[in-house]
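Asks: Coordinates for the following, if possible.
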Amino acid sequence: MLSITYVSTADRTLSRPELLSMLSAIRPRNEELGLTGMLLYRGGNIIQTLEGPDEAVDTTYSKIERDPRHRGVLLLLRDPVEQRLFPDWSMGFHEVSVADVAGVEGYTEFLRRPATASLGDQAAPAYRLLELFRENMR
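Replies: Model (predicted):
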């Protein structure tokens, strides 16, 4: 199993309906491919950790690199993992209100509150990058 973390900039700021549409389209596709992880977005800044079967992760990342909606795609981490570090995290949002997404599967309050759960030493690099993004986003 493989875990990657990358950052990029959206080609434009995404609206609430666009973010919700993206969640609806990506989550089922990721489930079919056996991918889990976390995508955080704020003000055009993106950081995502993807994990799952090596080929599915590599293929998905290659598509992201070529996607014109992303600029400045930069791979930060690429590590083999024995178990999923974010098995229930598929996306995190800041731009949408809690009322807009409270019932949407995969929504997390990660951007709004300090992390309280320890994910263990193996998760430290990817989790720390997500924390840095949360702390420094515009």
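
Asks: hey, let's count contacts and neighbours off CA atoms from now on
Replies: Will do.

Asks: can you pull the buried residues of the helix of greatest length in the chain?
Replies: Identified as the longest helix of the chain according to DSSP state H is helix 16-33. Buried residues in helix 16-33, counted by 16 or more other C-alpha atoms under 10 Å: 16, 20, 23, 27, 30.

Asks: And stretch 54-71, by the same measure?
Replies: 54, 56-58, 61, 64-65, 70-71.

Asks: Output the buried residues of helix 16-33 as JSON lines; include the columns distance to Leu39.
Replies: Shown next, in JSON lines, are the buried residues of helix 16-33 (distance: C-alpha to C-alpha, whole Å):
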{"residue": "Arg16", "distance to Leu39": "15"}
{"residue": "Leu20", "distance to Leu39": "13"}
{"residue": "Leu23", "distance to Leu39": "10"}
{"residue": "Arg27", "distance to Leu39": "11"}
{"residue": "Asn30", "distance to Leu39": "12"}
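
Asks: Out of those residues, which comes closest to Tyr6?
Replies: Distance to Tyr6, by C-alpha to C-alpha, is smallest for Asn30 among the buried residues of helix 16-33, at 16.5 Å.

Asks: compare with the first, here's sequence two:
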Amino acid sequence: MKRSLVVLSFCFLLLQSIVADDESEELKECLQDNGLPTNIHKEVGKGEFEKLKDVPESKIACVIACSFNKRIRSNDFLFTSFVKAVNKDKSLGEDQKKEMLETINRCSKEAKGDNCKFLDCLKITKPPFVNLIITPKDANDKKI
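Replies: A predicted model of the protein is given here:
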């Protein structure tokens, strides 16, 4: 149960921002803004990235960043939220945490405050970072 708050600041906000409503106009706008067809909103909204193998990962990362910014109505950099989520995640071993935090720091420097570049650098659609994104169904199943 406490693991729920691991994902707390970032995941629940990101959950709300991208996947809370897979029909959301914000998500469709972000897909369109990134040159992607709006008919893939359900796959993106549910975090079913494996079904989007023909879509460049960098575009999906930018859609996630765009949707986060629109839903939260903020341009906050996601760096701090990722650091908190990794540090609080009890399912991660110390070595994995260290490796993830090193990646987060490296990507933060490369992205220079740009969430799109940051999420792309993290390879947000692949483990281990994709595991920090939860969907509303996950939240209900885990009683988050």
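
Asks: tm score of chain vs chain?
Replies: With the length set by TM-score structural alignment, normalised by the length of the first structure, the two chains reach a TM-score of 0.29; 74 aligned residues with a C-alpha RMSD of 4.9 Å.

Asks: Can you list which of the buried residues of stretch 54-71 of the first structure are found in helices?
Replies: 54, 56-58, 61, 64-65.

Asks: quick one: the helices in the second structure?
Replies: 13-14, 25-33, 41-45, 57-72, 79-88, 94-111, 115-122, 136-141.

Asks: Any chance of TSV for those helices, columns mean neighbour count?
Replies: Below are the helices of the second structure laid out as TSV (neighbours: other C-alpha atoms under 10 Å):
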stretch	mean neighbour count
helix 13-14	22
helix 25-33	20
helix 41-45	20
helix 57-72	22
helix 79-88	18
helix 94-111	16
helix 115-122	22
helix 136-141	12
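
Asks: residues in contact with stretch 103-112 of the second structure?
Replies: 79, 82-83, 117-118, 121-122 (C-alpha atoms under 8 Å, 6 or more residues apart in numbering).

Asks: Max pairwise distance over these: which two?
Replies: Of all pairs in the contacts of stretch 103-112 of the second structure, the most separated under C-alpha to C-alpha is Val83 and Lys117 at 16.5 Å.

Asks: Can you tell me how far Glu31 of the first structure is from Leu50 of the first structure?
Replies: 12 Å (C-alpha to C-alpha, to the nearest Å).

Asks: Ok, Asp100 of the first structure next?
Replies: Distance from Asp100 of the first structure to Leu50 of the first structure, by C-alpha to C-alpha: 25 Å.

Asks: Those two: who's more crowded?
Replies: A side-by-side neighbour count of Asp100 of the first structure and Leu50, using other C-alpha atoms under 10 Å, places Leu50 first with 29 against 11.

Asks: Direction-wise, compare the strand or helix carrying Leu76 of the first structure with helix 54-66 and give the angle.
Replies: Element membership for Leu76 of the first structure (DSSP states H and E) is strand 70-80. Interaxial angle of strand 70-80 of the first structure relative to helix 54-66 (axes from the mean of the first three to the mean of the last three C-alpha atoms, to 10 degrees): 160 degrees.

Asks: Which helix or strand lies directly C-terminal to strand 70-80 of the first structure?
Replies: Counting by DSSP H and E, what follows strand 70-80 of the first structure is strand 92-93.
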